[in-house]
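[1] Sequence first, then the predicted structure, then my questions.
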Amino acid sequence: MTTSEKFVDHISSEYSTKGDYIYLGAGMLDEQVFANAPVKIPLKTMNRHGLIAGATGTGKSKTLQILAENLSQKGVPVLLMDVKGDLSGIAKASEGATFIDERHEKLGFPFSPDAAPVEMLSLSEQDGVRLRATVSEFGPVLLSRILDLNDTQSGIMAIIFKYCDDNQLPLLDLKDLKKMLQYTTEEGKEEISKEYGRISSASTGAILRKIIALEQQGAELFFGEKSFEVNDLLRKTSDGKGYVNILRLTDIQDRPKLFSTFMLSLLAEIYSTFPEKGDMDKPELVLFIDEAHLIFDEASDALLDQIESIVKLIRSKGVGLYFVTQNPADVPEEVLGQLGLKIQHALRAFTAKDRKAIKLAAENYPISEFYDTKNMLTSLGIGEAMVSALDEKGRPSPLVATMLRAPMSRMDILSDSELRQINKNSELARKYNEEIDRESAYEILNKKIEEADREEAKQQAKDQRQKVTKTSSRRKSGRSREGAIIKVLTSVTFIRGVMGILNKFLK
């Protein structure tokens, strides 16, 4: 048996699957494509998470597009984090091209253009379904980790949430939280210290500064109502296709704190909301996080621990997470070890640091009898990748260089008019784009403070009136005594005068 025959037999047997699957492409050896060595990803393992890595321009976004549109066809809803703004084309069918036909001829797989049902989502003022969450939904623990608070500050945050729960004060947005911080060390200082203990103004000041820093990254647009319900990510069309929810993040790249805040809150909400699924034939939801380093670069140790815990546990809810980044080193080892599917596009060795990164990246993949992985990573072309997956029993499949199929949808962005049309027809936009600012902690505390100020003013006025009354009474009392004395003296003088006159006449 020749090396080529051995390769084909090895790949076709290892990547065979009895259940439903996504066809990714065909195996390559010595620059030759073997159509009879198809690379298939079992649908039931797509909740085991994954990594799409590679240098800029090697085809990562198109690989993400391939996976997302195929999942949609299989009835699996998808959430895409579109940081670069180049994924909206998935809403329109491909117009085809000569190079696509040539590629699929090599693959021995027919090219069939198709579009996916799409919802456009937004965290900022960009058009789309507005995603929001309330401060209360975050809770004191998650919020403390996002703000990177120390133990003392985290304790204060817990007291604030407890006080608000006990006194029916809704914490909806950041102005509610800031007002509570002010109230704990000023107007409500005595009230809170009696029930919950003394709170340091220095600590509340430090928390307030961190909240302001988060606000400067646009968090005031995210915190509030109406809260987005994560079950709305699971919508399907009448013909059974899963919706591809594209979160537009082109204006978030310079605000990594907001991005990581949103991601952690979303994952926590999904984990707490979705029921346990056990072993499924296909995932309930798949999330693709483009430019994943934005989550990890600015994350504190506490935040990283929270992300790692959720990644480990969320697959039992039928949810798959796929991180898209330039180098596997961008993802923490504890998270990287949880990723079952790895699709590695080419890496470029321009510097000594690059060569070290490539050597390290190669060590993340199984040893192959057919490839020198380190050298292969630098020789892959656009739309080619090293693939390592899990079989239906959860065992790692062999590493295989793969020529990837072309996306069925448009490999370009939508026009402004096309985007407006999607948003105009969106049921979710009609549900979530109404701004709500109901009475919450900010308004209730302001009323409470105003009432206290009025009561204090009334008391001061009453005290002042009583003071004036007492002073007036003392003055009247003094004048009365003085009048009586004068009367007495006057009477005595008068009598003495009369008696004196009588005495004169008598003499």
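    That came through fine. The structure displayed is predicted, hence computed values, not measured ones.
[2] For the rest of this, base every contact and every neighbour count on C-alpha atoms.
    OK.
[3] would you list every one of the helices in the stretch 151-300 of the chain?
    151-166, 174-185, 189-196, 201-215, 219-222, 256-273, 293-297 (DSSP state H, counting those that start in this stretch).
[4] Any chance of the ones you listed in TSV with distance to Asn425 and mean neighbour count as columns?
    Shown next, in TSV, are the helices of the stretch 151-300 of the chain (distance: least, Cα to Cα, whole Å; neighbours: other Cα atoms under 10 Å):
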stretch	distance to Asn425	mean neighbour count
helix 151-166	39	17
helix 174-185	32	20
helix 189-196	50	13
helix 201-215	31	16
helix 219-222	23	21
helix 256-273	25	19
helix 293-297	32	20
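[5] Put this next to the first one:
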Amino acid sequence: MDNRIFIGGGGEGYGTKQGLSLKYANRHGLIAGATGTGKTVTLQILAEGFSSAGVPVFLSDVKGDLSGLAEAGSPDGKLHEAFMKRNETIGFDDFTYDAFPVTFWDIFGEQGHPVRTTLAEMGPLLLSRLMDLSDAQEGIMNIAFRVADEEGMPLLDLKDLQSLLVWVGDNRAELSLRYGNVSPQSVGAIQRQLLVLENQGGNSLFGEPALDLMDIMRSDPDGRGRINILASDRLMNSPRLYATFLLWLLSELFETLPEVGDPEKPRLVFFFDEAHLLFDDAPKALVDKVEQVARLIRSKGVGVYFITQNPDDVPEDILGQLGNRFQHALRAFTARDRKALTRAAETYRPNPRFDTADAIRDVGTGEAVTSMLEAKGAPGIVERTLIRPPSSRLGPIGDQTRRAVIAASPVMGKYDTLMDRDSAYEMLARRADDAAREAAEAEAAEAEAQSAAESEFNAARRYSGKRVSRSGSSAREPVGFGASIGQALGNAVMKELKGTTGRRIVRGILGGLFKGR
């Protein structure tokens, strides 16, 4: 199909051939359906189609099945005969088995190239969402980021933020006057959440070298777009980390890429699997941010496709922006399920040949109710569609094949070695060392001055020839002229010591941060 990705077709009781127009592929989409109804295969054939059209793809592999995109399917496969029969039914005469250019990524660096960002790039809003902070704690997080920015201290990894929060706690009185109340309880709560984040894998996510967005927008020399697969089976054990990372990546694309209007095909297509994790218990500010990104990022040539079990998992304002729909079967066992099914059916342009709600309930595995945007971006009439078989392997590849793909990757070696350049942690450590050295010097000076005072006192006592107490008076008679000199010298020295020492102590271990560097 010219300028279209072939999705599937029909036969008796089904519609005509269905294809996704590349011109409208950046108008976003939805792949929905209950577990086991074929969402993964639909995602796989879309990724194949975009790659063949020269469009890079980014997707997360929650179950490990999508790694099969790196290896061609085989006529020896157990589903080969079923595939050939379906291709005959839907009229897919150009079907061939093929592998696709794949780049594997993994936050933990085990099943792909390490993928990292910095705390500064993540920002206080998403970081607070990731750590599930309260409004008051989020305010302190914003103060910490502001101080780091004003003082030129890069926030790259978790130890940078941990050390900065220690400083914020030590200097909370001064910061409270400038920015508002900074309570030690809130600072302590943030530190505890940082520990939880570290245990979930935050140390692997935050650091350098950070991901270069251009590395997920590569094409191969043969013109095919590279398919970037994020290994997410382990990452899904920390669902908030998973959702926040993908949202950060989407936001970075939105902030970085230039406007391109309505291109003939997308610059990148982004698949957000398990999309409900993004919206579960999300604050309104975060949902508004996702809505803004979804509404505006299409003009930058990026298409976003949400994959979830039920369309109700996606807020209505965002759902309305998803023009290309692939609805697999929804089960309707309860009253709530039936209401959800009805609402899903109402979002489609009706087809007089069948009832949409019945079709959504009745389609089998490998079938879907589809609606793609047509001329001028108008939604097409809903159709029942038999989804075409994938050309790549159905199911995960072996470890040896994965290692070979990683070794041949164009980014091999770029992200493998962790960097630890000068940042907030090192800067604050140096200031602490300087303050400790100054304190030690002040203590030594104080001891020396005290010794000098004692010497002057003893000298004064010997000069007077009388017994003089440390308070400057004789034990038995009035203080003489010599004793008065010793007392005056002692008092002068002690006054100077008190003033100097007091000023040094007030500065604190890290109190020089605002008083010059």
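    Yes, it's here. Computed from a predicted structure; not experimentally measured.
[6] follow-up on the earlier one: is it possible to export the helices of the stretch 151-300 of structure 1 to TSV including distance to Arg479 of structure 1?
    Output for the helices of the stretch 151-300 of structure 1, formatted as TSV (distance: least, Cα to Cα, whole Å):
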stretch	distance to Arg479 of structure 1
helix 151-166	57
helix 174-185	50
helix 189-196	46
helix 201-215	54
helix 219-222	67
helix 256-273	75
helix 293-297	83
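[7] nearest to Val311 of structure 1, of those?
    Shortest distance between Val311 of structure 1 and the helices of the stretch 151-300 of structure 1, using Cα to Cα, is found for helix 256-273: 8.5 Å.
[8] Find the residue at the geometric middle of structure 2.
    When structure 2 is reduced to its mean C-alpha position, the closest residue under Cα atoms, centre = their mean turns out to be Phe245, at 2.5 Å.
[9] any idea what it aligns with in structure 1?
    The equivalent of Phe245 of structure 2 in structure 1 is Phe262 (alignment by TM-score structural alignment).
[10] residue in structure 2 matching Arg235 of structure 1?
    Looks like Arg235 of structure 1 aligns to Arg218 there (TM-score structural alignment).
[11] go on, Gly500 of structure 1?
    Matched by TM-score structural alignment, Gly500 of structure 1 corresponds to no residue in structure 2.
[12] and Gly500 of structure 1, what element?
    Counting by DSSP states H and E, the element that carries Gly500 of structure 1 is helix 441-506.
[13] got the angle between that helix and helix 174-185?
    With axes from the mean of the first three to the mean of the last three Cα atoms, to 10 degrees defining the directions, helix 441-506 of structure 1 sits at 40 degrees from helix 174-185.
[14] sorry, back to before: tell me which residues touch the residue nearest to the centre of structure 2, please.
    Listed by Cα atoms under 8 Å, 6 or more residues apart in numbering, Phe245 of structure 2 has no contact partners.
[15] and if you look at Pro117 of structure 1?
    Pro117 of structure 1 sits in contact with Ala91, Thr237, Lys241, Gly242, Tyr243, Val244, where contact means Cα under 8 Å, 6+ apart.
[16] Trace the last one over to structure 2, please.
    The equivalent of Val244 of structure 1 in structure 2 is Ile227 (alignment by TM-score structural alignment).
[17] Could you double-check that that match lies in contact with Ala99?
    No. Using Cα atoms under 8 Å as the test, Ile227 of structure 2 is too far from Ala99 to be in contact (11.0 Å).
[18] Against Pro396 of structure 2, how distant is the aligned partner of Ile159 of structure 1 in structure 2?
    In structure 2, the residue paired with Ile159 of structure 1 is Ile143, using TM-score structural alignment. Distance from Ile143 of structure 2 to Pro396 of structure 2, counting by Cα to Cα, to the nearest Å: 46 Å.
[19] contacting residues for the residue lying closest to Gly9 of structure 2 once chain neighbours are set aside?
    With Cα to Cα, 6 or more residues apart in numbering as the criterion, Gly9 of structure 2 has its nearest non-adjacent residue at 3.9 Å, and that residue is Lys17. Under the criterion of Cα under 8 Å, 6+ apart, the neighbours of Lys17 of structure 2 are Phe6, Ile7, Gly8, Gly9, Gly10, Ile90, Thr385.
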